[in-house]
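Provide a 3D model corresponding to the input given below.
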Amino acid sequence: MTLRIMPTRNSLLASLTPSSRAALSQWMTPAHMAAGDILIEQGAPITELHFPLSGTLSNLVLFSDGRAAETACIGSEGLSGLAAFLADAPCAWQVSVQIPGQMVRIPVTPLRALAEADDRLMRRLILLSHDYQAQAAQTAACNILHSATQRLSRWLLLAIDRAGSDEVPVTQADLGVALGVRRSTVSDVLHEIKASGAVRLGRRRVHVLQRARLEHIVCECYGRDKDRSRDLGLVD
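Model prediction:
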């Protein structure tokens, strides 16, 4: 696999003009991302950005008592640390690998220079930033108003949409962190969803069998996420 081909698996990189892609190509470094890898530390400056080709990233807010909560999921539609990059400020959350896969790394400096010169790229970055912040706001509201079953269904649907696979390699502990609930709650909810026929549970993975059944269970937050990203032209 060559760098000439790899970027097309990330929608943002694929949207670049040929000249902009050529300008960035010398800075692109392919890498594997393993589940749990920390790509950006909370409170740290942004030195490089990560463009998933497969798998997903998670924005996590960390607390002093050791707890954490997920605010957004990032897949092959975009990149890590975007709001901090645009603001030229330290990242206010941790970015870690949620679902393993492949990615491209690009240092901040050449990408910033290109974004300042390429209005089309800057527009795409602003749209993505809006989409991620809207997803985080929707997550905050969802966590307050909706059941753990609805929230887990939303998480699974977002994950398979952005990872491009119906099989999600994830542990109950990971899901507990993502949803901010106890592992026992995750176990109860997973078995409830399994009983509906929507998913099959395996060792350290969840396989979505009947997407329509998950969409029947999920709250309206998922539809808002999906419609917004599509209306912005970020996903099909």
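
alpha carbons only for contacts and neighbour counts from here, please
Fine.

who touches the most centrally placed residue in the chain in this structure?
Central residue check for the chain by Cα atoms, centre = their mean: the C-alpha nearest the mean position is that of I74, 1.6 Å away. Neighbouring residues of I74 by Cα atoms under 8 Å, 6 or more residues apart in numbering: T56, L57, S58, N59, S80, R162.

state the helix or strand in which the residue nearest to the fifth one when sequence neighbours are not counted lies.
Translated: S80. Nearest residue to S80, sequence neighbours excluded (Cα to Cα, 6 or more residues apart in numbering): H50, at 5.3 Å. H50 belongs to strand 48-52 when assigned by DSSP states H and E.

could you also give me the structure for this next sequence, so I can compare it with the first?
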Amino acid sequence: MPHTMDPKKNHLLAALPEAEWLRCRGFLEPVDLPLGQVLYESGRPMSHVYFPCNAIVSLLFVMENGASAEIAVVGNEGIVGISLFMGGGSTPSRAVVQSAGLGYRMRAGALTEEFNRSGPLMHLLLRYTQALITQMAQTAACNRHHSLDQQLCRWLLLSLDRLQGDELVMTQELIANMLGVRREGVTEAALKLQKLGLIRYARGHISVLDRAGLEQRSCECYGVVKKEYDRLLPERRAT
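Here you go, the predicted structure:
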């Protein structure tokens, strides 16, 4: 299937001033992002950064015994591979596509060259990085202090913010791996939300029926993260 997605479906690319956009678009390569694809592994050099358009990528921290937990999600608001322009070149986390879709990638050298111009792209990427760090910190606090159904609400809302529409294709096993909990716990939390009329879950499809109710049941962590993204990246509200 030909890739026809507009690169400016990614909010960071859409926010670039015209001169930077014209320079960067020649470096962008369309890519399919199928479910489960690993974009980079822990400790390995990164060759590209990725700009999802209608896919969601999960950043996971993997323990020595193979257990993992999600530390952040990236979708059409952002970029996967911040270590490339932050100077690290690699990261202890793993990036895995959790919701299939399309996106664009840029070679590491091209991104670094553009970043080192110290222009609008650099400032935009640094503001995005600050927002991403907030999401990581709030996720750690949420996983420690809030109930599983509150965590699930936060996770659903963050994922929806990075997609178009009100439906996610996601198995309970995958959600459990993302949240670092047992599958049975996710099943119980999802059934509770379904009985409240907030979601409908069937065969790996989660439909949000009452977003306002989901936001009300979520802990304050979702609001903290969203407020910081909106403060640092106001162009998100206009797309």
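
can you pull the TM-score for these?
Remark: TM-score between the superposed chains equals 0.95 [TM-score structural alignment, normalised by the length of the first structure]; 235 aligned residues with a Cα RMSD of 1.5 Å.

if we can go back for a sec, how many residues are close by the residue nearest to S80 of the first structure?
Using other Cα atoms under 10 Å, H50 of the first structure has 25 neighbouring residues.

quick one: the strands in the first structure, in order.
For the first structure, the strands defined by DSSP state E cover 29-33, 38-40, 48-52, 56-62, 68-74, 94-99, 101-107, 167-168, 199-202, 205-208.

between those strands, which one is nearest to Q133 of the first structure?
Closest approach to Q133 of the first structure among those is made by strand 68-74 (8.0 Å; Cα to Cα).

what about the closest one, how far off from the second structure?
Superposed on the second structure, strand 68-74 of the first structure shows a mean distance to its aligned partners of 0.4 Å (mean Cα distance after the TM-score superposition for the first structure).

so that strand versus strand 48-52, what angle?
Using axes from the mean of the first three to the mean of the last three Cα atoms, to 10 degrees, one finds that strand 68-74 of the first structure and strand 48-52 are set 70 degrees apart in direction.

counterpart of strand 68-74 of the first structure in the second structure, which residues?
Under TM-score structural alignment, strand 68-74 of the first structure corresponds to residues 68-74 of the second structure.

that older thread, could you dump the strands of the first structure to a markdown table with distance to A14 of the first structure?
Shown next, in a markdown table, are the strands of the first structure (distance: least, Cα to Cα, whole Å):
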| stretch | distance to A14 of the first structure |
| --- | --- |
| strand 29-33 | 15 |
| strand 38-40 | 22 |
| strand 48-52 | 11 |
| strand 56-62 | 17 |
| strand 68-74 | 16 |
| strand 94-99 | 21 |
| strand 101-107 | 12 |
| strand 167-168 | 25 |
| strand 199-202 | 32 |
| strand 205-208 | 28 |
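
and of those, who's closest to V235 of the first structure?
Taking the strands of the first structure one by one with Cα to Cα, strand 68-74 is closest: 12.0 Å.

ok and that closest one relative to strand 94-99, angle-wise?
70 degrees.

how distant is strand 68-74 of the first structure from the center of its chain?
8 Å (Cα atoms, centre = their mean, to the nearest Å).

also stretch 169-189 of the second structure?
On Cα atoms, centre = their mean, the centre of stretch 169-189 of the second structure falls 17 Å from the chain's centre.

that one spans what distance, first to last residue?
Start-to-end span of stretch 169-189 of the second structure (Cα to Cα, to the nearest Å) is 17 Å.

looking at the first structure, which helix is longest?
helix 119-145 (DSSP state H).

elements contacting that helix?
strand 68-74, helix 82-87, helix 108-117, helix 220-231 (3 or more Cα pairs under 8 Å, 6 or more residues apart in numbering; DSSP states H and E).

buried ones in the last one, by neighbour count?
With burial defined by 16 or more other Cα atoms under 10 Å, the residues of helix 220-231 of the first structure counted as buried are C221, Y222, D225, K226, R228, S229.

counterpart of the fourth one over in the second structure?
What that stands for is K226 of the first structure. In the second structure, K226 of the first structure lands on K226 (TM-score structural alignment).

ok, that match - contacts?
Contacts of K226 of the second structure (Cα under 8 Å, 6+ apart): none.

do R124 of the first structure as well
L12.

G165 of the second structure and V181 of the second structure, how far apart?
27 Å.

please say which of those two ends up with more neighbours.
V181 (17 against 10).

distance of that one from N143 of the second structure?
On the measure of Cα to Cα, V181 of the second structure and N143 of the second structure end up 10 Å apart.

now the helices and strands packed on helix 119-145 of the first structure as CSV including distance to V177 of the first structure?
Converted to CSV, those look like this (distance: least, Cα to Cα, whole Å):
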stretch, distance to V177 of the first structure
strand 68-74, 6
helix 82-87, 22
helix 108-117, 29
helix 220-231, 19
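
nearest to S20 of the first structure, out of those?
helix 108-117 (7.2 Å).

mean shift between that closest one and the second structure?
Looks like 1.1 Å for helix 108-117 of the first structure (mean Cα distance after the TM-score superposition for the first structure).
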